[in-house]
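1. Predicted model and sequence below, questions to follow.
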Amino acid sequence: MMLLELKRIHVPPGQRVLLRDVTWQELETILEDLGEHRAARIAYDRGILEIMAPLPEHEDDKEIIGDLVKALLEELDIEFRCLGSTTFKNQVMAKGIEPDQCFYIKNEAKIRGKKRLDLTVDPPPDLALEVDITSRTHPNIYEALKVPELWRFDKGKLQINVLQDGHYVESQKSLNFPKFKLIETIPQYLEQSTTAGRNATLKAFRLWVQKQIQQQSLNNS
């Protein structure tokens, strides 16, 4: 009955649907029924399932921010794995989430080549990104899953949260990129992409990263 009703539900972009008293088995069945290639994202917290359909501008922002992070990692010559909106869940904790974007960086080697991840044995992503947090605010789920760093982008501002003693603390520096002033820079280049275009923006960002690396090298010499 739940699956029949679920298929009839239409979630307009920017809106969400809440389902209560959803068991873990029902969650697994719903995820299988929804499939991997879908626009809607889910969040699950001890029986409450949220299904949200993002706005088109939400998708633009998360793609560009994700591209900027990839460019930064490439310029730093750091191996990484971007898993997009992969479903991360832990049955013991009865929690699950699908970030807008996520990256394995320090733990990339531990999950390299794996097709399926199990957070009861595998590490969580090193960095998760949530865009438009007014409709999706679930830092408690990320805390429970022990994601070390959570970026929250809303209304043109980037907030960096780092995990300390099991709870997020807002920080001016990224755990993964401590030498870069990303709170100011990421929104600046995201805004630039709306007029200059994606490719031109990424080229400009890469040049900025290269200059930062050179300056840091000079300061350390």
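-> Structure's in. What do you need?

2. okay, CA-based contacts and neighbour counts for the rest of this
-> OK.

3. May I see the buried residues of the longest strand along the chain?
-> Longest strand of the chain, by residue count under DSSP state E: strand 157-164. Buried positions in strand 157-164, judged by neighbour count with 16 or more other C-alpha atoms under 10 Å: 158-163.

4. take a look at this one as well, against the first:
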Amino acid sequence: MPPKLKGKSKKKKMKKSKGAPGAEEEKYRKAILEVDILQDHLALRRQVMRQALEHKDEMRGKVLELQEDLQEERDEKQAIYSEMTRQHQSLEQQTSAHIQALEKEVAKLKTELSKTQEAFHVLKEESEQTIQERDEEITKLKGELENMETEYGTILHSSLDLLLSKLSMFDQKCTSESLLIHQQYKHMLQDCGLNILDI
């Protein structure tokens, strides 16, 4: 009887020595998988953020370009407006100076003045319409930029939710595998005539 007890004691020690490295290896493998998943998540997040920033910079550049074009258009229209105003004032001064001596010339000049004023109003309306269209285009581009930022934010949150779901499934899988190994270990001890509560 004593030799058999010694044999069982040796088997018990061997089981413990074999079981411990397996558990450590399982923990190490689980940690490696978690690190890989987190690294993939971080890489995806960096890529999404980089693309969002690139699109944002591109749209900002377009808005600035349109604003510069609009300002140039305004300056040009303002210069034309100022010049036409100056010519109009000069014409009125000349007409006032020669009104008594040049009645026929005054009538002619009044006709030209009327045409000039009409052209001036048309030009002013076109300028205002152009400015309004530019402002609407800038507003539209700003709206598209905000929608794009929202879209990329949604993509990022979806990626995070997917990653969390995968991590949860992985944790459940590891827990199931751990219970299975524990059950196998229990059966092996029972096959050797040992009770796990006595160990």
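-> Perfect, I can see it now. Bear in mind that the values here come from a model prediction, so they are computed numbers and not experimental data.

5. what TM-score do we get after superposing?
-> The TM-score (TM-score structural alignment, normalised by the length of structure 2) is 0.18; 62 aligned residues with a C-alpha RMSD of 5.7 Å.

6. The longest helix seen in structure 2: how far from the chain's middle?
-> Longest helix in structure 2, counting residues (DSSP state H): helix 2-98. With C-alpha atoms, centre = their mean, to the nearest Å as the basis, helix 2-98 of structure 2 stands 6 Å off its chain's centre.

7. Same question for stretch 145-164 of structure 2.
-> With C-alpha atoms, centre = their mean, you get 7 Å for stretch 145-164 of structure 2.

8. got the buried residues for that stretch?
-> Buried, per 16+ other C-alpha under 10 Å, within stretch 145-164 of structure 2: 145, 148-149, 152, 156, 159-160, 163.

9. Check stretch 73-93 of structure 2 too.
-> Buried, per 16+ other C-alpha under 10 Å, within stretch 73-93 of structure 2: 73-74, 77, 81, 84.

10. I'd like these written out as TSV, with distance to Q172 of structure 2 added.
-> Formatted as TSV, the buried residues of stretch 73-93 of structure 2 follow (distance: C-alpha to C-alpha, whole Å):
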residue	distance to Q172 of structure 2
E73	65
R74	66
K77	70
Y81	76
M84	81
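
11. angle of the helix or strand just after the longest helix of structure 2 against helix 2-98?
-> Moving toward the C-terminus from helix 2-98 of structure 2, the next helix or strand (DSSP states H and E) is helix 103-191. Interaxial angle of helix 103-191 of structure 2 relative to helix 2-98 (axes from the mean of the first three to the mean of the last three C-alpha atoms, to 10 degrees): 180 degrees.

12. chain center to helix 103-191 of structure 2, what's the gap?
-> 8 Å.

13. so which of the buried residues of stretch 145-164 of structure 2 comes closest to Q47 of structure 2?
-> L156 (10.0 Å; C-alpha to C-alpha).

14. List the contacts of the closest one.
-> Residues in contact with L156 of structure 2 (C-alpha atoms under 8 Å, 6 or more residues apart in numbering) are 45, 48.

15. Could you measure from it over to A43 of structure 2?
-> According to C-alpha to C-alpha, to the nearest Å, L156 of structure 2 and A43 of structure 2 sit 12 Å apart.

16. that older thread, how about a markdown table for the buried residues of stretch 145-164 of structure 2, with distance to V48 of structure 2 added?
-> Below are the buried residues of stretch 145-164 of structure 2 laid out as a markdown table (distance: C-alpha to C-alpha, whole Å):
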| residue | distance to V48 of structure 2 |
| --- | --- |
| L145 | 15 |
| M148 | 12 |
| E149 | 11 |
| Y152 | 7 |
| L156 | 7 |
| S159 | 10 |
| L160 | 12 |
| L163 | 15 |
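
17. Among the residues you listed, which one sits closest to D36 of structure 2?
-> Using C-alpha to C-alpha, the buried residues of stretch 145-164 of structure 2 come closest to D36 of structure 2 at L163, 11.6 Å.

18. my guess is that closest one contacts H41, does it?
-> Yes - counting by C-alpha atoms under 8 Å, L163 of structure 2 does reach H41; the two are 7.0 Å apart.

19. ranges for the helices of structure 1?
-> Going by DSSP H, structure 1 shows helices at 2-8, 24-34, 56-75, 108-111, 139-144, 182-196, 198-220.

20. No more questions from me, cheers.
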